[in-house]
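Asker: I would like to see how this sequence folds:
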Amino acid sequence: MIQEKRQIQKDNLDLKDLTNKHLSIQFSLDGFSFCVLDKSSKTFLALGDYAFEEKTSHTPQNLLTNIADVFDAQDILKNKFDSVTVSHVNDLSSLVPRSLFDEKKLSSYVEFNNKIFKHDFYAFDELKNHDMINVYIPFVNVNNFFIDQFGGFEYKHFSTALVETLFNIYKYSLSPQIFVHICKSHFEIVVISDKKLQLYNTFKYSTKEDFIYYILFTAEQLKMNPEKLELKLLGNIEKDDELYNIAFKYIRNVSLLENRSKYKYIDSITEELKRQYFMLFHQF
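Answerer: This is a model prediction of the structure:
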């Protein structure tokens, strides 16, 4: 079942004229979101978000069916865009130091922490400004669907975009920074200190206690003092949420990530939405 969580669009947007418009897409087994950027005016014009709720299990085939149904229902997605970027959101990825990377051994990097299959296809992203390679398993069937829809497009793993975006914004920060990007049942942690990426990881959680445990465990492993580090939260989080409250209980400097984008937004895209869809709005 597909649940429309959010549909925002500029009034009187001409769907037949998407010249110089960019489309950003993010998707996972349980959801699909997109936004449209007018590159001429540097303004975001549309935002859509859908949840996929399966009665049995989330599978790549169910995912493809759901995404195709969203495209059938959304006229704006049926157009040809000036450029398209796609982000694959899953935990089937592994960061590898460039010095240890061998393109002939892609499966060995991912299988260490994940269950893989013989027919799996592997891809990799080079992290800019880092001596790291991100090896992952993309959803090939969905990529093929996008080829049919758009022709050419660029794709990468969500973690690649997250690390690069946060590092570019905060690499000159004087104090250690822990960033936590929060989703419904998992979150990503990015740690930046001394102008370097110190750590990236993803954790599944079901309670607020799970949430704070993994954050404090990460800080302890990196020998970071909870009294001195800065914890910045983004994604599905608000200041009165239980996740924010428990983080503030154990860590002195906690804040919601500020929007520092040079781009503009239509009025119906609020500050809360800019933070919730931070990565979608920075994916171009």
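
Asker: could you use CA atoms for every contact and neighbour count after this?
Answerer: Fine.

Asker: quick one: the residue lying closest to Tyr277 once chain neighbours are set aside and Gln221, what's the gap?
Answerer: For Tyr277, ignoring the flanking residues on the chain, the nearest one in space by Cα to Cα, 6 or more residues apart in numbering is Gly235 at 6.2 Å. Distance from Gly235 to Gln221, counting by Cα to Cα, to the nearest Å: 24 Å.

Asker: all helices for the stretch 101-250 of the chain, in order.
Answerer: Using DSSP state H, counting those that start in this stretch, the helices assigned to the stretch 101-250 of the chain run over residues 106-111, 140-150, 158-170, 208-221, 242-250.

Asker: ok, the residue nearest to Asp38 when sequence neighbours are not counted - contacts?
Answerer: Of all residues not flanking Asp38 in the chain, Lys21 sits nearest, at 4.7 Å (Cα to Cα, 6+ apart). In this structure, Lys21 makes contact with 36-39, 81-83, judged by Cα atoms under 8 Å, 6 or more residues apart in numbering.

Asker: buried stuff in stretch 221-235?
Answerer: 224, 226, 229-235 (16 or more other Cα atoms under 10 Å).

Asker: Asp241: what's it in contact with?
Answerer: Contacts for Asp241 (Cα under 8 Å, 6+ apart) come out as none.

Asker: cool, and the one 4 residues further on?
Answerer: Residues in contact with Asn245 (Cα under 8 Å, 6+ apart) are Lys239.

Asker: for Arg252, see how far away it is.
Answerer: 11 Å.

Asker: next one: Asn12
Answerer: For Asn12 relative to Arg252 (Cα to Cα), the value is 46 Å.

Asker: neighbour count winner among these two?
Answerer: Arg252 (15 against 6; other Cα atoms under 10 Å).

Asker: that one against Lys232, yeah?
Answerer: No - at 11.5 Å, Arg252 does not count as touching Lys232 under the criterion of Cα atoms under 8 Å.

Asker: one more, for comparison:
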Amino acid sequence: MEQEVGNFHLVNRIKDTNFSIDDLTHYNLSLLVGRNDFQFCVIDTRENKCLLLEDYELEGIHSTNVLINTLYKLFEGHHLLMAGYWKSVKLAMKNQKFTMIPSHLFSHEHLRDYLKLSTEVDSELDDFYYYQHTHSEAVCVFAAERKIIEKVRSIYPTLTVQVVHHASAFIEGIQSHRDFTYYKDLYINIGRNNFSLVVTEDNKLLLYNRFPYQKSEDIVKYTMLTMQEMNMSQQDTKTIVWGNISADSLHFKELYRYIKNISFGARPSYLNFAYMFDEVADHQYFDLYSIYVCE
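Answerer: Now for the predicted structure:
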């Protein structure tokens, strides 16, 4: 029986002329996997410099098996992704199977119990992970489909693939970026079908949440509810937006109607970029870049 495979197409590809296949042992490979897209970037760990970025949109992904088959087809046709001699490989998962636990309440023996309180998980299909955030007294507990992790690890059998959640990448990226105030700040990352909200105060994490959306009104609704819950001013709160959005998009225009101190975020300050990366807006791919700072 033929395996079912979804469609994928390349949205963006940027390559630094200094990229060399002979230097892969000095490069970190960061992978970002979701149901709607797959992205990866390559960073030279000697210079903290991003050398390569590729962004693929996925379609027709209605099950884990289809996602695995689609990713494997994409990997098999890509000479770099099948290379096994990277310095390190980090895999970030985009899904709703996560929760944040205060460090003083966390026990690694109860990962599934934490997740059962906020989302649906299946011990027969999922593996459970956690990530201790270095700048906050918080632990991200999450689940990932076992077959996806096993498939990726099978491609890099001589390496220890670090698995994190998209939430941790975004949070660590913000807190390593050094673009914060001592007040409550709001950070938004807009993906193709989901968006994330982070609230910090004095660079300490107060809130993280991730929402699905279909239209701009959904983004505005969940953002306003979050600001109300956190007692944040629509006039004064510093609000930074990253992601799949532009200044003339309806998403940004609708947010601007309600939030006055809003602007686009910059590239992460902990990475270097050559002029080739000027092809994409500075506020794009912040979450992908930020996988690199997850330790």
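
Asker: returning to what we had before: quick one: map the residue nearest to Asp38 of structure 1 onto structure 2.
Answerer: For Lys21 of structure 1, the aligned position in structure 2 is Tyr27, judged by TM-score structural alignment.

Asker: with Lys5 of structure 1 instead?
Answerer: So, by TM-score structural alignment, Lys5 of structure 1 is matched to Val11.

Asker: quick one: map Phe167 of structure 1 onto structure 2.
Answerer: So Phe167 of structure 1 corresponds to Gln175, using TM-score structural alignment.

Asker: OK, contacts around the nearest residue in space to that match that is not next to it in sequence?
Answerer: In this structure, Gln175 of structure 2 finds its nearest non-sequential neighbour in Asn203, 6.1 Å apart by Cα to Cα, 6+ apart. Taking Cα under 8 Å, 6+ apart as the contact definition, Asn203 of structure 2 lies against 135, 175, 180-182.

Asker: from these, list the buried ones, please.
Answerer: Neighbour-count burial (16+ other Cα under 10 Å) is assigned, among the contacts of Asn203 of structure 2, to 175, 180.

Asker: the nearest residue to Leu174 of structure 1 once chain neighbours are set aside: neighbouring residues, count only.
Answerer: Spatial nearest neighbour of Leu174 of structure 1, excluding adjacent residues (Cα to Cα, 6+ apart): Asp194 at 7.5 Å. For Asp194 of structure 1, the neighbour count with other Cα under 10 Å is 13.

Asker: so what's Asp194 of structure 1 up against?
Answerer: Contacts of Asp194 of structure 1 by Cα under 8 Å, 6+ apart are 171-172, 174, 176.

Asker: quick check: it vs Asp17 of structure 1, distance?
Answerer: Taken as Cα to Cα, the span from Asp194 of structure 1 to Asp17 of structure 1 is 46 Å.

Asker: Leu95 of structure 1 maps to what in structure 2?
Answerer: By TM-score structural alignment, Leu95 of structure 1 lines up with Met100.

Asker: leaving out chain neighbours, which residue sits closest to its match?
Answerer: The spatially closest residue to Met100 of structure 2, leaving aside those adjacent along the chain, is Cys140, at 4.7 Å (Cα to Cα, 6+ apart).

Asker: same question for Phe248 of structure 1.
Answerer: Val254 (5.8 Å).

Asker: what of Thr19 of structure 1?
Answerer: Distances taken as Cα to Cα, 6+ apart place Asp82 nearest to Thr19 of structure 1, at 6.2 Å, with adjacent residues excluded.

Asker: contact partners for the counterpart of Ile269 of structure 1 in structure 2?
Answerer: In structure 2, Ile269 of structure 1 lines up with Phe277, judged by TM-score structural alignment. Counting by Cα under 8 Å, 6+ apart, Phe277 of structure 2 touches Ile14.

Asker: could you redo the last one with a cut-off of 10 Å?
Answerer: By Cα atoms under 10 Å, 6 or more residues apart in numbering, the residues touching Phe277 of structure 2 are 13-16, 50-53.

Asker: Ala167 of structure 2 touches Gln132, doesn't it?
Answerer: No - with contact defined as Cα atoms under 10 Å, Ala167 of structure 2 does not count as touching Gln132 (11.9 Å).

Asker: so for these two, which residue has more residues nearby?
Answerer: More crowded of Ala167 of structure 2 and Gln132, by other Cα under 10 Å: Ala167, with 28 against 19.

Asker: okay, that one and His104 of structure 2: tell me how far apart.
Answerer: In terms of Cα to Cα, Ala167 of structure 2 sits 20 Å off from His104 of structure 2.

Asker: and Gln61 of structure 1, what's its match in structure 2?
Answerer: So Gln61 of structure 1 corresponds to Asn65, using TM-score structural alignment.

Asker: any idea how far apart the tips of stretch 175-185 of structure 1 sit?
Answerer: Start and end residues of stretch 175-185 of structure 1 are separated by 29 Å (Cα to Cα).

Asker: do the same with stretch 223-239 of structure 1
Answerer: End-to-end span of stretch 223-239 of structure 1 (Cα to Cα): 27 Å.

Asker: try stretch 253-265 of structure 2
Answerer: Stretch 253-265 of structure 2 end-to-end distance (Cα to Cα) = 16 Å.

Asker: and that stretch, which stretch of structure 1?
Answerer: The aligned range for stretch 253-265 of structure 2 is 245-257, by TM-score structural alignment.

Asker: quick one: buried residues of that stretch?
Answerer: 247-248, 251, 254-257.

Asker: picking that back up, what is in contact with Ala167 and Gln132 of structure 2 at once?
Answerer: Residues touching both Ala167 of structure 2 and Gln132 (Cα under 10 Å, 6+ apart): 100, 140.
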